[in-house]
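> everything below, folded, please.
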Amino acid sequence: MDISASGAGAPEEASAKPAADQADYPPPKQAWYCVAILALAVMVNFLDRGILNLLIEPIKADLGLSDTQISLIVGAAFTIFYAIFGWPVAVMVDRFSRKHMMAAGIAIFGLMTMMSGLASNFWHLFLARVGIGVGETTSGPSAYSLLSDYFPPEKLPRAIAVMNLGFVAGVGFSMIIGGVIISFVGTSGGYDLPFGLHLRGWQVVLIMVGLPGLIVSALMLTVKEPIRRGGIQKESRPIGEVFAFVGHHWKVYIPLFAGLALRSVQMFGLQTWGAPFYARTYGWSGVQYAYVAGVSLMIAMPIGLFVGSWLAERWWKKGIYDANIRITVISTAVAVPLAILQPIMPSPWLAAFIGFFAALWGGMAAPVENAALQSVTPNHLRGQVTFMFLFIMNVVGMMMGPLIVSTFTDVIFSEENIRYSLFLTALLMGPPAVFVFWAGMKPYGRAMAAGGPLQPPPAK
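This next block holds a predicted model:
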């Protein structure tokens, strides 16, 4: 990992380019207000996802669903809209007001979450979860595009780290609150409401989780739309030209995308099967796992987020322009061995201890990897390229991660030996992720030393 290839030895005129237009960025108070609202949006999003996973058993019992139907609701339903309509939405993000796009998406997300709580059969719940994908499709591309116009490149990782606190709070609170809900819902006969309406405990929870989305949607409208900067054009390019752009700069983008795909498969595999792993291997209850995992995540991830963003900003100021990818490589190189060891630990507390540090080191990559993508991508393509990035995480990772683990369990191991399925998944996915991230470090550093964002390929 040669620092000289990162841009540290670039000539003065090159090193001055990344900071050339920083003076006209929006005021810090305005920028950090936007970050706060985006963090709330992310928190509401992941609060819903996390709690749904913990409500699977009572939902199955009340609606008479099979495991296959539950897997479709948790995974496929969410990704259907994302996979089919995500690209057109991303194009709209590049052309229209991002705050309005995001406010509409958050409102739809909240309403569909509440509709999930009114479901009385499989199809009601499945279609409501498809609707939740509508809201999620607008959020990611809009949020990252907004931040890239609020903050200069060297400060972008810190802003993304703060926004990602919403992810930490959403997942962490969903685990902790979910631990209480599991025991409560298990003994609750439901609630009788006016007009003869009867709701089960899990239905009330989903309705309550959806309500904050409507509030955050209204708050999103108070955010000021920043001026777009960095390779601005009046109209977004056709999809073929977007792929041509990514293909032309494949040495920068392919390592980012491939590394994310490999890492997401391992991450979502453990996230989905974490509770069954601790139950089958160590005999922990769902409540015990929820409390330990939730508290651990809420301590480890913020440390990782801010250490990663702090290092990136510090190294950037020293002229190390591949800092974002360099930290991603280091983070993944440490987190991967920990993820491999975690499922084969002899005791649950030792496994949780290893998992704590895996989350801490893994969290270092989250803000800098996203910042890397935004920094090298022209403004008029950010929504669409960010969609590619998030498509890999949500569709490839969320669908393939749990499936690969369960396939190893069914075909090679057994349910009681799920630990070896998690071990094998981490072993197969982790080391290649480190390598491909490392392969993209030098090309990214050269692009940023030259002034970022990348230029479109020459016309034929």
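
> from here on, contacts and neighbour counts on C-alpha atoms
Noted.

> mind listing the helices for the stretch 151-300 of the chain?
Here the stretch 151-300 of the chain has its helices, by DSSP state H, counting those that start in this stretch, at 156-187, 201-220, 239-248, 250-282, 286-317.

> now the ones you listed in JSON lines, with mean neighbour count and distance to Ser145?
Formatted as JSON lines, the helices of the stretch 151-300 of the chain follow (neighbours: other C-alpha atoms under 10 Å; distance: least, C-alpha to C-alpha, whole Å):
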{"stretch": "helix 156-187", "mean neighbour count": "22", "distance to Ser145": "11"}
{"stretch": "helix 201-220", "mean neighbour count": "21", "distance to Ser145": "15"}
{"stretch": "helix 239-248", "mean neighbour count": "15", "distance to Ser145": "16"}
{"stretch": "helix 250-282", "mean neighbour count": "22", "distance to Ser145": "17"}
{"stretch": "helix 286-317", "mean neighbour count": "21", "distance to Ser145": "18"}
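
> sequence B follows; please return its structure for comparison with A:
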Amino acid sequence: MKTGSISLGRATQSIPSTTRSGAISGEAWVALMLLTLVYALNIADRYVLSTLIEPIKQEFDLSDTAVGFLTGTSLAIFYVTAGLPLGVLADRVNRKRMIAVAVGVWSAMTTVCGLSSTFWHLLISRIGVGIGEAGGTPPSHSIISDYFPAKSRAFALSVVGLGASVGAWLGATGAGVLNDAYGWRTTLIVFGMCGLPIAALIWAAVREPKRGQQDEVHELLVTTSSSLRETIQFIMSNKAIFHVMAGATALTFWGWGIVWWIPAFLTRSYALTAGQAGVLIGPIHGIGGTLIMVLTVFMMLRYHSKPLSLQPKFVGWTTLLGTLGSVAVFASHDIKVVTLAMWIFIPIIYIYIGPTSGLIQNLFPPSMRAKGIAVLLFVVNIANLAIAPQLMGFCSDLVAPHLVSSQDSLRYVLLAFTMTGFWAGYHYFAAARHIGESQN
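Have a look, this model is predicted:
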């Protein structure tokens, strides 16, 4: 058995590269299903405003720059700011209670968003959503890692990733239909109220597992605390983890950052209503995304006993395919071609979730896992929630006055940013190379 070494404060322990594989309990499956539901709600509440960009923009008479700040950057600033301390907290407190509180907070604040009557009220409420959502994922992934052995974590976290496609489907189709029928405020109130009973269910039905119970590590390593600074130092010293982090950051900027603007792109370029755009995009997220995540789950099961380097390679190759699809979405002017290309591009942006989360959980020691996920969430959400909506909106406003048809500015800007998908693919291939070298 090969081992690696990491310094945790004053204690240095040897970390085995393999872990024991025990039977998966029934309560583990219950926790997995409920945490998948939580993730679906997280994505639905986060991306419902993407579907509602155009009606909100029209009501408050906003520029694309202002819309990007309101719908993405405002959430991201506080999401990532709160995410790191909450990740540290998740390594120290009862995680299932922390998740339940987080769900309750972001659901309540989503409801408040629907009650907002001014831009500033909506902005402050959106910030509250971000703070609540920051407390959900780090403890969720940490709990799953204590219920599932190392070889099953990529599989388990790929199952959780199914929540992203289901949540995006609800956030697109559900929000679009509700908006056309009742308006954007009622839509947000309905989405927010749906989360409160789920928060109560998590509190009542999920049991807090013992930390590190699925790892063959010295008990001192399981119980020893590690600081955020030590976690960041570990990331910077481990080339495989660094490239996984960088790859996920570039991928979310490319994929989720561009997808954020697709409803507005369809409305402007093809004269669709918010509801029609949501109905078009929703099944691509829900059906296409779910099918691609099921494929990812199958591939992670297939890689169960194979070299770990195959997981980032799988993400790298599929990302390159998705990048070509994203180019076609904005290069074509035929809605049929655009729709077909979206069926390639949008589902593929889900693939990275399970393998990336599994790699993070397997490459970090138990005392750093929640903080490791918190750092990952920090960098990827800076990219896809803070930078992407703001930068793409700003560039659209910048380009618009120089075009014959200002409505085409968003198309050309999004087409230019599709190139970042190739950058993401490079980092995953680099991660695979360094993981392979460490296994030899």
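
> for the helices of the stretch 151-300 of the first structure, which one sits closest to Val134 of the first structure?
For Val134 of the first structure, the closest of the helices of the stretch 151-300 of the first structure is helix 201-220, at 13.4 Å, according to C-alpha to C-alpha.

> angle of the closest one against helix 156-187?
Angle of helix 201-220 of the first structure versus helix 156-187, following axes from the mean of the first three to the mean of the last three C-alpha atoms, to 10 degrees, is 150 degrees.

> contact partners of helix 201-220 of the first structure?
Taking contacts as C-alpha atoms under 8 Å, 6 or more residues apart in numbering, the residues outside helix 201-220 of the first structure that touch it are 37-38, 40-41, 44, 47-48, 52, 55, 58-59, 99-100, 102-107, 109-119, 184-185, 188-191.

> 7 Å instead, please
Contacts to helix 201-220 of the first structure, defined as C-alpha atoms under 7 Å, 6 or more residues apart in numbering, come from residues 37, 40-41, 44, 48, 55, 99, 103-104, 106-107, 109-111, 113-114, 116-118, 185, 188, 190.

> now stretch 421-438 of the first structure
Applying C-alpha under 7 Å, 6+ apart, the contact partners of stretch 421-438 of the first structure are 255-256, 258-259, 262-263, 266, 270, 325, 329, 332-333, 336, 339-340, 343, 405, 408-409.

> rerun at 6 Å
255, 259, 262, 266, 329, 332-333, 336, 340, 343, 405, 408-409 (C-alpha atoms under 6 Å, 6 or more residues apart in numbering).

> swap in stretch 317-333 of the first structure?
6-8, 312, 315, 361-362, 364-365, 368, 372, 434, 437-438, 441, 444-445, 448-449.

> buried residues of it, list them for me.
Using 16 or more other C-alpha atoms under 10 Å as the test for burial, stretch 317-333 of the first structure gives 319-333.

> stretch 387-395 of the first structure: how far from the chain's middle?
On the basis of C-alpha atoms, centre = their mean, to the nearest Å, stretch 387-395 of the first structure sits 9 Å off its chain's mean C-alpha point.

> and that stretch, which stretch of the second structure?
Using TM-score structural alignment, stretch 387-395 of the first structure corresponds to residues 374-382 of the second structure.

> make sure Trp87 of the first structure is indeed in a strand.
No - in this structure, Trp87 of the first structure is helix, not part of a strand, as judged by DSSP: H, G, I helix; E, B strand; the rest coil.

> trace it over to the second structure, please.
Match for Trp87 of the first structure (TM-score structural alignment): Leu84.

> Ala386 of the second structure versus the closest residue to that match other than its chain neighbours, what's the distance?
With C-alpha to C-alpha, 6 or more residues apart in numbering as the criterion, Leu84 of the second structure has its nearest non-adjacent residue at 5.4 Å, and that residue is Ala374. Note on Ala374 of the second structure: its distance to Ala386 of the second structure, by C-alpha to C-alpha, to the nearest Å, is 16 Å.

> again with Val159 of the second structure
For Val159 of the second structure, the distance to Ala386 of the second structure - C-alpha to C-alpha - is 27 Å.

> go on, Ile124 of the second structure?
16 Å.

> the two: which has the busier surroundings?
Ala386 (26 against 17; other C-alpha atoms under 10 Å).

> so what's the residue count around the nearest residue to that one once chain neighbours are set aside?
Spatial nearest neighbour of Ala386 of the second structure, excluding adjacent residues (C-alpha to C-alpha, 6+ apart): Thr73 at 3.9 Å. Thr73 of the second structure: 28 surrounding residues under other C-alpha under 10 Å.

> alignment lookup: Thr73 of the second structure to the first structure.
Aligned partner of Thr73 of the second structure by TM-score structural alignment: Ala76.

> same thing with Val177 of the second structure?
Checking TM-score structural alignment: Val177 of the second structure goes with Val180.

> where do the strands sit along the second structure?
All strands of the second structure, identified by DSSP state E, fall at 3-8, 11-16.

> ok, Trp317 of the second structure to Leu310 of the second structure distance?
As judged by C-alpha to C-alpha, Trp317 of the second structure and Leu310 of the second structure stand 11 Å apart.

> before we move on, what about Phe417 of the second structure?
In terms of C-alpha to C-alpha, Phe417 of the second structure sits 27 Å off from Leu310 of the second structure.

> go on, Lys96 of the second structure?
Between Lys96 of the second structure and Leu310 of the second structure the computed distance is 32 Å (C-alpha to C-alpha).

> ok, now Ile6 of the second structure?
Look at Ile6 of the second structure and Leu310 of the second structure: by C-alpha to C-alpha, they are 24 Å apart.
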